[in-house]
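Novice: Sharing a model prediction with you, sequence too.
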Amino acid sequence: MHAPSEDHMAVVTRILRFLKVTPGKGLMFSKYGHTDVEGYTDADWAGSATDRRSTSGYFTFVGGNLVTWRSKKQKVVSRSSAEAEYRGMAHGVCELLWLRRLLRDLGFGPKKPMDLYCDNKAAIAIAHNPVQHDRTKHVEVDRNFIKEKLDAEIVSFPFISSEYQLAEVLTKAVSTSIFHNSLDKLGMRDVFAPT
């Protein structure tokens, strides 16, 4: 906004072109009989060619319906893919905690730990390991924050294969089939499409 360029205008034009050809697309909310809160988080390690910063993203679901999502470039350069994923997990945990607080205020607080699915086993191991290692010193604040929520059984971190990782569409270029499959799983529907 403060220094618009031709690249910015190209992105705006692309978004407007997408909106023009998809007037009936939107999120369909369904009743699944539960109010479980879960999230999917992913990060690409050193994905930016210019500054080598990673991009992290997450989707959060309440009762099986997509309610929030975000994709953002990380503020620091990560030294490993585990670090990039771990920073992404910290953002996902913050979003889950916000949703938990909101649902409690509405009288629908989660009864069990909220699942945050991650496709990086090293990042999950760091979350569960109470011992500080040299390789985790640079993410110590995130590590303590996540460990505290894990110990309090507010969140859990089940591993999910990259094949089923929904948040991958927020951080990486994916094939057309994976993209459309993800849209279906996210609840995206076209009201004008024949059923």
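Specialist: Looks like it came in fine.
Novice: CA atoms for contacts and neighbours, from now on please.
Specialist: Fine.
Novice: Which residue ranges of the chain form strands?
Specialist: Listed in chain order, the strands found in the chain under DSSP state E are 25-27, 37-44, 55-62, 65-73, 114-118, 155-156, 188-190.
Novice: Kindly reformat those as JSON lines containing mean neighbour count.
Specialist: JSON lines is the format used below for the strands of the chain (neighbours: other Cα atoms under 10 Å):
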{"stretch": "strand 25-27", "mean neighbour count": "14"}
{"stretch": "strand 37-44", "mean neighbour count": "27"}
{"stretch": "strand 55-62", "mean neighbour count": "25"}
{"stretch": "strand 65-73", "mean neighbour count": "17"}
{"stretch": "strand 114-118", "mean neighbour count": "24"}
{"stretch": "strand 155-156", "mean neighbour count": "22"}
{"stretch": "strand 188-190", "mean neighbour count": "15"}
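Novice: Below is an additional structure, to be compared with the one above:
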Amino acid sequence: MSLLPVIVSRKFKKPKRNLFEEFSVKDLGPLKYFLGIEVAKTKDGLVLSQCKYTLDILKDCGKLGCKPSSFPIEHGLKLDKGENEPSIDGNQYRRLVGRLRYHQATRPDITYYVNVLSQFVADPRSNHLEAVNRVLRYLKATPGQGILLSHVGDPVLTAYCDSDWLGCSFTRRSRTRYFLLLDGTPISWKTKKQSVISRSSAEAEYRAMASTVSEVIWVRWLLGELQVHISSPTPLFCDNQAARDIANNPVFHERTNHVEMDCYFVRERVESKEIIPMKISSTMQVADLLTKGLTSQQLLFLLDKIGIANLHASS
């Protein structure tokens, strides 16, 4: 997911005039609602949320009166294919998962769970539907939650990457996950299974690092095209010591042969001062939002760290 165009549009002083000169457009006034995304102005900036979209989902599936939940999935829960579980209506399941996929535009906190639930759309079972209902209960508790686009000064791009080694319970593939923040606002995030099975945690982490570096290079280029120049290296926070050592070590070892291409790619960007690998503790790693179920306390801590706001939260 990416919100970069929304962020950088604030950098132009006269965007409407430029659009009117090039295209035939109509001014609809201040932006409040577009494609299911609500835009609210606050003293801290703009909040992008999907409250109406959330309530529509709950109403359509008869969950408006359900009991709210403080977290979207049980901590440590590992969903499998559920071959011994009863089958359910596949059309209903696919519709719900599809609508949740669009909900990720302003809710990075459900991205991991939607990614996991999407694996079972071909043959959904009752345990998968129970997990979807748990996500809906979480959305019921936080309908006005969304991304805060804060007032910014000089642009600062920050990246976080992580991986869960052998995280998929039935393919044993690890997941790559990353977060990119511009001035503390999430602009791009992703969680995806890696294409091959990693033979060590360092290999899984390094593959995740290479994917993150690729995204960082693209975002830096795009920002430059939009006249938002970032001259300093982008900090890349990784909690795996071995992956950071490989990125900073110019000497290849036999144990790195199976990720040689990624090693060259990342190391080249480190030497060109476009990125700089940084240490971070596992408790501060915001990419954990994209790879595993968290406790309610840890979830709230990480959401606050990436600038997630809740318009309906009690003050």
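Specialist: In hand now; what should we look at? Here the structure is a predicted model, which is why all the values come from computation and not from measurement.
Novice: still on that earlier bit, if we compare the strands of the first structure, which one ends up closest to Leu166 of the first structure?
Specialist: strand 37-44 (6.4 Å; Cα to Cα).
Novice: At the geometric centre of the first structure, which residue sits there?
Specialist: With the centre of the first structure defined as its mean C-alpha position, the nearest residue by Cα atoms, centre = their mean is Tyr58, 0.8 Å away.
Novice: how about that one, what does it touch?
Specialist: Listed by Cα atoms under 8 Å, 6 or more residues apart in numbering, the contact partners of Tyr58 of the first structure are 39-42, 69-71, 88, 91-92, 167, 170.
Novice: To Glu6 of the first structure, which of the strands of the first structure lies closest?
Specialist: Once Cα to Cα is applied to the strands of the first structure, the stretch that comes out nearest is strand 65-73, at 20.5 Å.
Novice: against the second structure, where does that closest one fall?
Specialist: Mapped onto the second structure using TM-score structural alignment, strand 65-73 of the first structure spans residues 185-193.
Novice: corresponding residue for Pro158 of the first structure in the second structure?
Specialist: Pro158 of the first structure maps onto Met278 in the second structure, by TM-score structural alignment.
Novice: What sits closest to its match if chain neighbours are left out?
Specialist: With Cα to Cα, 6 or more residues apart in numbering as the criterion, Met278 of the second structure has its nearest non-adjacent residue at 4.7 Å, and that residue is Phe237.
Novice: Can you tell me what the one you found aligns to in the first structure?
Specialist: Aligned against the first structure - with TM-score structural alignment as the criterion - Phe237 of the second structure pairs with Tyr117.
Novice: give the contact list for its match.
Specialist: When the contact criterion is Cα under 8 Å, 6+ apart, the partners of Tyr117 of the first structure are 38-41, 157-160, 165.
Novice: My guess is Glu83 of the first structure contacts Lys137. True?
Specialist: No - when contacts are counted by Cα atoms under 8 Å, Glu83 of the first structure is not listed as touching Lys137 (10.4 Å).
Novice: average offset between the match of strand 65-73 of the first structure and the first structure?
Specialist: Once fitted to the first structure, stretch 185-193 of the second structure is off its aligned match by 1.0 Å on average (mean Cα distance after the TM-score superposition for the first structure).
Novice: And the contacts of that stretch?
Specialist: Applying Cα under 8 Å, 6+ apart, the external contacts of stretch 185-193 of the second structure come out as 1-4, 7, 108, 111-112, 115, 147-150, 173-181, 290-291, 306-307.
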